[in-house]
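> Could you look at this predicted model? Sequence included:
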Amino acid sequence: MDAHGAIARISLAAVQHNLQQAKQLAPSAKAIAVVKANAYGHGDLTMASALKDTADMFAVARFEEAQKLRAGGIRQPILLLSGFLNAAQLEFAALNNFHVCIHEFAQLDVLEKTPLAAPVTIWVKIDSGMHRIGFSPEQADSVFTRISAIKQVVQPVNAMTHFARADEPEQRSVTEAAITCFQQATAGKVKHTALCNSAGVIAFPEAHGDFIRPGIMLYGITPFGDKQGTDFGLRPAMNFTSSLIAVREHKAGEPVGYAGSWVSPRDTRIGVIAVGYGDGYPRMAPEGTPVLVNGRRVPLAGRVAMDMTTVDLGPEGNEQVGDEVILWGDGLAAEEVARHVGTIAYELVTRLTARPRLEYVD
């Protein structure tokens, strides 16, 4: 029996290729590679190490994520997308070449009052329509005026925004309005701009600005719900696999799994995969969600459990214990699986737990 549990095999070459694709789409811009949330489940320090020769900067969401990269030997500037929470974090950021996003007045107050041992680089976040964090366009003038008077800030400052609907082609006018809003709020006031997430990089070349922020596209996944990364020349980086740990003969009318929610309409063979929501495979994946067993597409049958998931191999299926199962990856895009589940591929790759082993290839 040569079965194994869940493994996420990640191609470093694919991630490097995807960053090059992003840079080719925006040849006049520098690239901030986004490695937040453990690089979308792919391993933040390993991904940053693989991209350190081609990325101009890195970006993370949490202060602790930036600390990990620095401790791991990453030397490029690191942008804190959520900024800092207190004076101690601001002081550490200044000493360690963290670029800091400022998005609310409480942060600006701390910046004005905290003596720093080194100058700090600031990115002012403008709310162009997302309405989560950021200064409104009406507040921009006063914010830039206050920051320009702070001697320990590298001048002039930079500005950024985050598009709310760039991944919806039918809402193009909304993003165009956001671009105009940002440009009007920052004109003549900043050194560098950064507007585009992955969707913006692909769909809005007029907004590439000085820096782009490719995130999900680095990992070969498209931000557009009805597409796949390969549609844009991207290479999926993660191959999430497991294996069959049992193959059972199954009679018509018999249920499978918790609550007996799936009942076979025919005599068939049921395969049991060593993966479940304890590994990060989505519990809400419905019957019919595809997996590949030895390259053959077969549907889920019954509920996903913590450690096991069952599939209908069909009456003629000849798969055996130990055979490989691809949950998403080569031949089965994460975007397709996500559509079956009713979520986005971002969630699939970032929700992997600590149990699946990460293996890096090429």
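Done, it's in. What you are looking at is a predicted structure, and each value in this text was computed from that prediction instead of being measured.
> going forward, measure contacts between C-alpha atoms and count neighbours the same way
Fine.
> Tell me which residues touch the closest residue to His340 other than its chain neighbours, please.
Computed as Cα to Cα, 6 or more residues apart in numbering, the closest residue to His340 that is not its neighbour in sequence is Thr289, at 5.8 Å. The neighbourhood of Thr289, defined by Cα atoms under 8 Å, 6 or more residues apart in numbering, consists of Pro299, Leu300, Val337, His340, Val341.
> what secondary structure does the first one sit in?
So the one you mean is Pro299. strand (DSSP: H, G, I helix; E, B strand; the rest coil).
> Can you report how many residues lie near it?
Neighbour count of Pro299, defined by other Cα atoms under 10 Å: 18.
> thinking it is in contact with Val325, fair?
No - using Cα atoms under 8 Å, Pro299 is not in contact with Val325; the gap is 11.8 Å.
> distance of the residue nearest to His340 from Ser243?
Separation of Thr289 from Ser243 (Cα to Cα, to the nearest Å) stands at 17 Å.
> Need the max-distance pair from the contacts of Thr289.
Pro299 and Val341 (12.7 Å; Cα to Cα).
> Now for Pro299 and Val325: what residues contact both?
The contact lists of Pro299 and Val325 share Val291, where a contact means Cα under 8 Å, 6+ apart.
> is it true that Phe224 lies in a helix?
No - counting by three-state DSSP, Phe224 falls outside a helix, being coil.
> OK, contacts around it?
The neighbours of Phe224, taking Cα under 8 Å, 6+ apart as the test, are Asp167, Glu168, Ala199.
> pull the longest strand from the protein.
Assignment by DSSP state E gives strand 238-250 as the longest strand of the chain.
> Following that one in sequence, what is the next regular element?
Sequence-wise, the next helix or strand downstream of strand 238-250 (DSSP states H and E) is strand 255-256.
> elements contacting that next one?
Packing partners of strand 255-256 (3 or more Cα pairs under 8 Å, 6 or more residues apart in numbering; DSSP states H and E): strand 262-263.
> Can you name every helix or strand that the strand it packs on contacts?
strand 255-256.
> chain center to the strand it packs on: distance?
Distance, stretch centre to chain centre, for strand 255-256: 35 Å (Cα atoms, centre = their mean, to the nearest Å).
> cool, stretch 337-348 as well?
13 Å.
> put this beside the first:
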Amino acid sequence: MRPLVATIDLSAITQNYAVAKRCAPGRQAFAVVKANAYGHGVREVVTALHDLADGFAVACLEEAAEVRALQGEARILLLEGCFDANEYQFAAQLGLDVVVHSEQQAQQLLAATLNRPLNVWLKLDSGMHRLGFNAAQLRDWYGCLSGAEQVAELNLISHFACADERGSEATEHQLEQFLDLLDLDFAQRSLANSAAILTIPAAHMDWLRPGIMLYGATPFADLTAKELGVRPAMSLTAQLIACRDVAVDEVVGYGGSWRAERPSRIGTVSCGYADGYPRHAPAGTPVIVGGHRVALVGRVSMDMLTVDLTDAPDAAIGDAVELWGAQLPVDEVALAAGTIGYELLSKVTARVSRRYCSH
């Protein structure tokens, strides 16, 4: 078996959910499990949270159906709403909470014949400018949907663009936009993503939406997961499968992009971009080999990458290699690669074995 595994600590996820709840006593929380629970395995994560989570949030009906099969009672929020008029009937059969963010979606909902009404979340575009109604449109649709036979609860939702930038004026503006609509009699309100849960109490409202914090990564550039009190859930672990010495001026990897400036010992690791490791990670990106921090060298290949073992002379074939995890935060690897932890976690591919533990 190829020596590469993503080990998922489910107890870390349950503890991180509890952190979100402690940040906002009395509020409920949708655990965001879209994109296969950010690469961690939706079946296992939903099962671990079965008796804890107030609800779950997903991106599409296919994801919602998978969660409903595992969790018969919890609320499931369809974050982007229905993509087609026919999907409203399926959403009603599954008993979903559905976001409505456009005139087309609202009209399709009102035209639908449903076996039971839906909990509807009108989405305010408070400044993200991606999905949602402006304030005037939302007031109009509030009037149109209030009392409609297709609607059970009528709720309000929005999403921050810059909550990960502490003290952002844009975030203050978005919060004001949201609060300006609270003269309307919404049953439930939701605004806070992970960053807002952790740092903006005024945004907590009725329902929280913890995403990246559930998986033990940070939404902030200037605060680590450890500082936030959340535990990494995934360790991506490979193995050292080859070692060789290279002389000064010899090159390593495709394109010869890395050249040895000293006599060097190079190790080859059983992980590449087809596993989800970022191809664009530059030389110098940290890797842990046998407990020692070393640097990535050369270009990441499809199935392998190479590291400089010159300063780790005891490293040997068969040694464990941590690409990220307990010893090396995924956010640090993401920073070196010019991306974010969200992308690295969610891109771990299906050919990487997942192993689950709880401790």
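Yes, it's here. Owing to the predicted nature of the structure, the values given are computational and were not obtained by experimental measurement.
> ok so, going back, where in the second structure is the aligned partner of the longest strand of the first structure, by residue range?
Counting by TM-score structural alignment, strand 238-250 of the first structure falls onto residues 234-246 of the second structure.
> Checking the equivalent of Gln104 of the second structure over in the first structure next. Helix, strand or coil?
Counting by TM-score structural alignment, Gln104 of the second structure corresponds to Ala106 in the first structure. Per three-state DSSP, the local secondary structure of Ala106 of the first structure is helix.
> Likewise for Ser142 of the first structure?
Three-state call for Ser142 of the first structure (three-state DSSP): helix.
> That one pairs with which position in the second structure?
Per TM-score structural alignment, Ser142 of the first structure is aligned with Asp140.
> Is it correct that Arg357 of the first structure is in contact with Ala8?
Yes - using Cα under 8 Å, Arg357 of the first structure makes contact with Ala8 at a distance of 6.1 Å.
> which of those two has more neighbours?
Legend: neighbour count by other Cα under 10 Å for Arg357 of the first structure and Ala8, higher for Ala8 (24 against 15).
> what helix or strand is that one on?
strand 7-11.
> so that strand matches what in the second structure?
Matched against the second structure by TM-score structural alignment, strand 7-11 of the first structure falls on residues 5-9.
> any idea how far the matching stretch is from the chain center?
Stretch 5-9 of the second structure sits 16 Å away from the centroid of its parent chain (Cα atoms, centre = their mean).
> quick one: it to the first structure mean distance?
Following the fit onto the first structure, the mean deviation recorded for stretch 5-9 of the second structure is 0.5 Å by mean Cα distance after the TM-score superposition for the first structure.
> Secondary structure class of the closest residue to Gly233 of the first structure other than its chain neighbours, three-state.
Distances taken as Cα to Cα, 6+ apart place Gln21 nearest to Gly233 of the first structure, at 7.2 Å, with adjacent residues excluded. Assigned state for Gln21 of the first structure: helix (three-state reduction, three-state DSSP).
> now the strand holding Ala8 of the first structure against strand 238-250, angle please.
Taking axes from the mean of the first three to the mean of the last three Cα atoms, to 10 degrees, one finds strand 7-11 of the first structure and strand 238-250 inclined to each other by 150 degrees.
> Which other helices and strands does strand 7-11 of the first structure contact?
By 3+ Cα pairs under 8 Å, 6+ apart, strand 7-11 of the first structure packs against strand 238-250, strand 357-361.
> and the angle for that strand with strand 357-361?
Interaxial angle, strand 7-11 of the first structure versus strand 357-361 (the same axes, to 10 degrees): 30 degrees.
> coming back round to it: tell me the residue in the second structure aligned with the residue nearest to His340 of the first structure.
Aligning on TM-score structural alignment places Thr289 of the first structure opposite Thr285 in the second structure.
> what does Leu90 of the first structure give?
Aligned by TM-score structural alignment, Leu90 of the first structure pairs with Tyr88 of the second structure.
> which ones are touching its match?
Tyr88 of the second structure makes contact with Cys82, Leu109, Ala112, Leu114, according to Cα under 8 Å, 6+ apart.
> Is it correct that it falls within a strand?
No - checked against three-state DSSP, Tyr88 of the second structure lies outside a strand; its state is helix.
> Leu118 of the second structure versus that one, what's the distance?
9 Å.
> ok, now which ones touch Ala281 of the second structure?
So Ala281 of the second structure contacts Arg299, Val300, Ala336, Ala337, Gly338 (Cα under 8 Å, 6+ apart).
> so what corresponds to the second one in the first structure?
It refers to Val300 of the second structure. In the first structure, Val300 of the second structure lands on Val304 (TM-score structural alignment).
> same deal with Leu323 of the second structure?
Taking TM-score structural alignment, Leu323 of the second structure has Leu327 as its aligned residue in the first structure.
> Spit out the contact partners of its match.
So Leu327 of the first structure contacts Asn239, Phe240, Thr241, Ser242, Pro290, Val291, Leu292 (Cα under 8 Å, 6+ apart).
> Put the buried members of those into a PyMOL selection.
Here is the PyMOL command that selects only those of the contacts of Leu327 of the first structure that count as buried (16 or more other Cα atoms under 10 Å):
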select buried, resi 239+240+241+242+290+291+292
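> between the contacts of Leu327 of the first structure, which is closest to Ser261 of the first structure?
Pro290 (17.4 Å).
> Now the closest one. Nearest residue, chain neighbours left out?
Among residues not flanking Pro290 of the first structure along the chain, Pro299 sits closest, at 4.6 Å (Cα to Cα, 6+ apart).
> Tell me how many other residues crowd the corresponding residue of the second structure for Gly215 of the first structure.
In the second structure, the residue matched to Gly215 of the first structure (TM-score structural alignment) is Gly211. Neighbourhood size, Gly211 of the second structure [other Cα under 10 Å]: 25.
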